[in-house]
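> Okay, sequence plus prediction incoming.
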Amino acid sequence: MRLINCETGKLEWFFVSQTVKPPPYAILSHTWDGDTEVTYQDYVDFLAGQGKQPQKNWTKVEKSIVVTLNSKERLKYIWIDTCCIDKSNTSELSEAINSMFKWYARAEVCYAQIADFESEFVPTNEMPGYGSNNNWALGHQTYEMPLVPANPQLTETAKDRLRGCRWFTRGWTLQELIAPLTVEFFDGNWIHFGNRNELGDLLTSVTRIDKRIFESPGTAHQERDIMSILSKMTIAKKMSWAQNRQTAKTEDIAYSLLGIFGVNMAMTYGEENKAFIRLQKEILAQYNDLSIFAWTANPTGNYGIVPKFRGILAHSPAEFANAGSFEPSRNAIANPDFTLTNNGLKISAQVRNIPSSKYLFLSLNCYDKSEGQHNIQGITLQLIGFNKYKRTNPSCLAIKLNSWPLQPKKEFFISSDDTDADTEHLDRSENQSFMFDLKRLEYYEKMRVSHEMAWDDSTAMFNTHGLSTFNACIWFRTRGRANEKVTEYLVACGTIVSSQDGPWLSIVEPHHPVYKAAMDENWDQMGVLGRRAGKTAHSAASEDVDATMSIWVPYDGKDIYQQKSGLRNSASMVKETGTKVFRIWIEAELVNLADGCDMCNMFCSQQ
């Protein structure tokens, strides 16, 4: 890194690594003022004897040097971004941006000049640490820095003016406030009006940054400490600090956050909003903090509309505006594994069914501190493809209710596509679905399903997703006590094969060929046999919309001494009016075979 030698005015280069440190130095934080900033080339030209560019703001550079020389640390060097980075060198610029947080963290002190603020302090000669020998010349100009009393107090009027200053809205100054060991504030006249600790409450109210950042003690190991403090805060909270920040280039809003999240990225100016997407991907690669998904979509487009679906990643820090009080829950330590793939976010997690809806709830294991630890935040998902979901209702987060049924842990994908490309087929696919009514489970229970990727447990539905041929099944078993006989059976269904056919339904016992084909996962064969053995619910040539068939299975769960008892298990398929959703009811009725059998349409086990 380059530093300005405040005694000679020259630029000096220092090799910096994890083990090799530069000499003690101060660092400047400020807002740029267009083309008036003194660039690296301007400074090099000046050192070469070409003089100062008249339109440049040399005063800022010179007064920064004066403050450094007269500091209580008696520092010799200062780093100023405009002068010390050769921005015409792409590789140097990239390295500087990736290293900048560390450079601010390693500085002995950061001088933050708020150019559009006047503190109204009257200079005196009482401030220790700023002696009278504070003259310095760069070229032929000399400056004497104004001195102010120690521990100054801003008036409420001054505080109100300070809140509106540009320094608090710039993207780069966020890390410059957070990273340094200490920050000393100067107004537009270079009058010192306080440090970060003294102004902590005011800074928190203006920036919404967690006050723990400002309360951290200054030590020689501040760089390590600040990263430790940041690691205890949710990604969503840290993103919220940048919600109102602005940068001259769109990409810089992402690049200015690299150090706060401890990640590195190549600089690719021209990618615009993709830079923020890349930032999130880098964060995902290093942390398993689910709060990175705790954003809420802002209205977009000419009509201010929030789309029904969104990809899993946020568009900008502004979408984390409501996450400033999010803290990790106790379950965050056991966050599930996830990784971003070309098929979306691959995650292994448990989800909850949201009753009376087609949505699932995914907990993000963080809570809103303002509402209490029970206020666990999450997002809602909807099945859009085989084992693939997409975030729905993106303009809000959901709150977990423990009464919602919790599904077993499973691996699935969440779409990262912000377009409608992966959801355009939903209307078509939902109209070719088999929905099971599983409310009458007194005598039987569901064991497993054949196509978990097409099964939506929240709605008990097989979603064919527009496939022309789809055959699936559910295995059931009768309920019984530990010493009672348990019997399995299968309910299979499938889509239309031709315009003359309708969806079919079949219920069979384990010895049936349909059952055997299902156990072999030969779904085409199961479809052929199931259509032949089962019932068709609807076809183009018929308005018949109902199909029912039954089987008898042994059962002694009602009375173990009633040796001739059994269950008549019936499956019925009905087409829902105006759709191609086929609802399937499964029912079981206890029968006594000693009374005879009059079930004319039964597949009896004795046949």
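Yep, it's here. Residues are numbered from 1 along each chain as shown.
> From here on, just use CA atoms for contacts and neighbour counts.
Fine.
> next structured bit after the host helix or strand of residue 176?
Under the criterion of DSSP states H and E, residue 176 resides in helix 172-178. The element immediately downstream of helix 172-178 (helix or strand, assigned by DSSP H and E) is strand 183-186.
> tell me what the helix holding residue 176 is packed against?
Secondary-structure packing of helix 172-178 (3 or more Cα pairs under 8 Å, 6 or more residues apart in numbering; DSSP states H and E): helix 90-106.
> which residues touch the helix it packs on?
By Cα atoms under 8 Å, 6 or more residues apart in numbering, the list of residues contacting helix 90-106 from outside reads 27, 85-87, 110, 175-176, 179-181, 222-223, 255-256, 258-260, 264-267.
> hey, where'd the helices end up in the stretch 101-250 of the chain?
With DSSP state H, counting those that start in this stretch, the ranges of helices along the stretch 101-250 of the chain come out as 156-163, 172-178, 200-207, 212-215, 222-231, 235-240.
> Point out the most buried one among those.
The highest mean neighbour count among those, using mean count of other Cα atoms under 10 Å, belongs to helix 235-240: a mean of 25.
> Pull the residues that contact that helix.
Taking contacts as Cα under 8 Å, 6+ apart, the residues outside helix 235-240 that touch it are 209, 260-261, 289, 291-295, 317-327.
> Could you rerun that using 6 Å?
Under the criterion Cα atoms under 6 Å, 6 or more residues apart in numbering, residues 291-292, 317, 320-321, 323-324, 326 lie in contact with helix 235-240.
> mind checking how far it is from the chain centre?
For helix 235-240, the distance from its own C-alpha centre to the chain's C-alpha centre is 10 Å (Cα atoms, centre = their mean, to the nearest Å).
> one more structure, for comparison:
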Amino acid sequence: MPTRLLHTHTGVLCSRHAQLTRFMNSQQYKQLVSLCTKCDPDQRMELVHAAILKYFQYITLSHRWGEDEPSLRDIEGHLIYDMSAKEGFKKLQAFCLVACERGFLWAWSDTCCIDKDSNAELQEAIGSMFAWYRQSSLTIVYLSDVPDTGSFGSSEWFRRGWTLQELLASQSILFYTQPWSLYKNLTSSNHKTDIAVLEELERATGIESRFLTHFAPGTDDARSRLQWASLRRTTRPEDIAYSLFGIFNLHLPVLYGESAENALGRLLAEIISQSGDISVLDWVGEASRFHSCFPALINSFQTLPLLRPQPGAEEPSAATSQGPSLISFEAL
């Protein structure tokens, strides 16, 4: 669960301590205490677990960053609903209102719920981001460049690095267009279960629907996952690699300033070290100074992999897995 969440009713940014304090002062907590006095210990634990899960359900925002995005420092100690009419603030306010209207008490946005001045917190956030989106009850995708009647395939949201992780991690998603209207007025509670939207998502991302709806993080089929990210961009160069840590379920140091080339090299080296999969050496482009077996740029993976695992294909035997398709990074 994220360290900080926005309270959608009041517009206050709450630390974990403040969240717990609100829970202990809530009607739900009083009802829980009353029920717990009337049941056995096993039932009590179930009640506590269920009550906490329900109270702390939260909604996440996925969006293309724009100008005047509010930071943690901007909103600390303020009510977001009373703040500036700048575009970034209006987006945050609209998001929290949507969350509130949908019955969520808590909301999370990457713009203001992370202390980006703290290296330790930033490291933790990047390492936890996939899990935060996976554990959220709903992700709102705001497409600021898609008009009410437009199609989302050309949106810049599909070209950004971090949004790939957010799309794959989120189990329930709703797309909103520029005027904060539901995409094509579709009233589904989850656009990932809408066949028409899924088909559009496949075309826009090049990712098969089975991965869009049931994605498991890890190093399986690493080469295909790199291809999904190959045409995406990030504002900070190193983020093109850091934004993939969660997709591969890898935990590596975040070292801003090291260069995109080094960050990508470290990621590829870790994929090989963890899995022995050398399909990541299937690329076309300029060689990296980090290691000549690796590409300098992520777009070197935009061509389709030479061999793609087929759905339902048998797992390789123990003997095969020791063959030429597996190798340690140290052997390169």
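That came in fine, so what should we check first? For clarity, every value in this text was computed on a predicted model and none was experimentally measured.
> Onto which residues of the second structure does the helix holding residue 176 of the first structure map?
Counterpart in the second structure of helix 172-178 of the first structure, with TM-score structural alignment as the criterion, is residues 162-168.
> how far apart are the matching stretch and its match in the first structure?
Its match in the first structure and stretch 162-168 of the second structure itself, once the structures are fitted together, sit a mean 0.6 Å apart by mean Cα distance after the TM-score superposition for the first structure.
> In the second structure, which residues correspond to the helix or strand hosting residue 588 of the first structure?
When secondary structure is defined using DSSP H and E, the element that contains residue 588 of the first structure is strand 581-592. Per TM-score structural alignment, strand 581-592 of the first structure has no counterpart in the second structure.
> What residues of that strand count as buried?
Applying a neighbour-count criterion of 16 or more other Cα atoms under 10 Å, the buried positions in strand 581-592 of the first structure are 581-588, 590-591.
> cool, and stretch 263-280 of the second structure?
For stretch 263-280 of the second structure, burial by neighbour count (16+ other Cα under 10 Å) applies to 263-273, 275-280.
> And the strands in the stretch 1-150 of the first structure, which stretches?
Along the stretch 1-150 of the first structure, the stretches classed as strands by DSSP state E, counting those that start in this stretch are 2-5, 11-13, 25-29, 77-79, 109-113, 135-138, 141-144.
> Tell me roughly how far the fourth one lies from the second structure on average.
On superposition with the second structure, the average gap between strand 77-79 of the first structure and its aligned counterparts reaches 0.4 Å (mean Cα distance after the TM-score superposition for the first structure).
> What separation is there between residue 313 of the first structure and residue 77 of the first structure?
Here the distance between residue 313 of the first structure and residue 77 of the first structure works out to 42 Å (Cα to Cα, to the nearest Å).
> Name the residue in the two with the higher neighbour count.
residue 77 (25 against 20; other Cα atoms under 10 Å).
> how about that one, what's its partner in the second structure?
Applying TM-score structural alignment, one finds that residue 77 of the first structure aligns to residue 106 in the second structure.
> Would you confirm that its match contacts residue 9?
No. Residue 106 of the second structure is beyond contact range of residue 9, at 8.5 Å (criterion: Cα atoms under 6 Å).
> picking that back up, would you mind giving the helices of the stretch 101-250 of the first structure as CSV with distance to residue 551 of the first structure added?
Converted to CSV, those look like this (distance: least, Cα to Cα, whole Å):
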stretch, distance to residue 551 of the first structure
helix 156-163, 76
helix 172-178, 70
helix 200-207, 69
helix 212-215, 68
helix 222-231, 60
helix 235-240, 55
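> mind checking which of those is nearest residue 447 of the first structure?
Between residue 447 of the first structure and the helices of the stretch 101-250 of the first structure, the shortest gap by Cα to Cα is with helix 235-240, which sits at 39.4 Å.
> what span of the second structure lines up against that closest one?
When the second structure is aligned by TM-score structural alignment, the counterpart of helix 235-240 of the first structure is residues 222-227.
> corresponding residues in the second structure for the helix or strand where residue 553 of the first structure lies?
Residue 553 of the first structure is part of strand 546-554, with elements assigned from DSSP H and E. Following TM-score structural alignment, strand 546-554 of the first structure has no partner segment in the second structure.
> I'd like to know which of the helices of the stretch 101-250 of the first structure lies nearest to residue 14 of the first structure.
With Cα to Cα as the criterion, residue 14 of the first structure lies closest to helix 222-231 of the helices of the stretch 101-250 of the first structure, at 18.9 Å.
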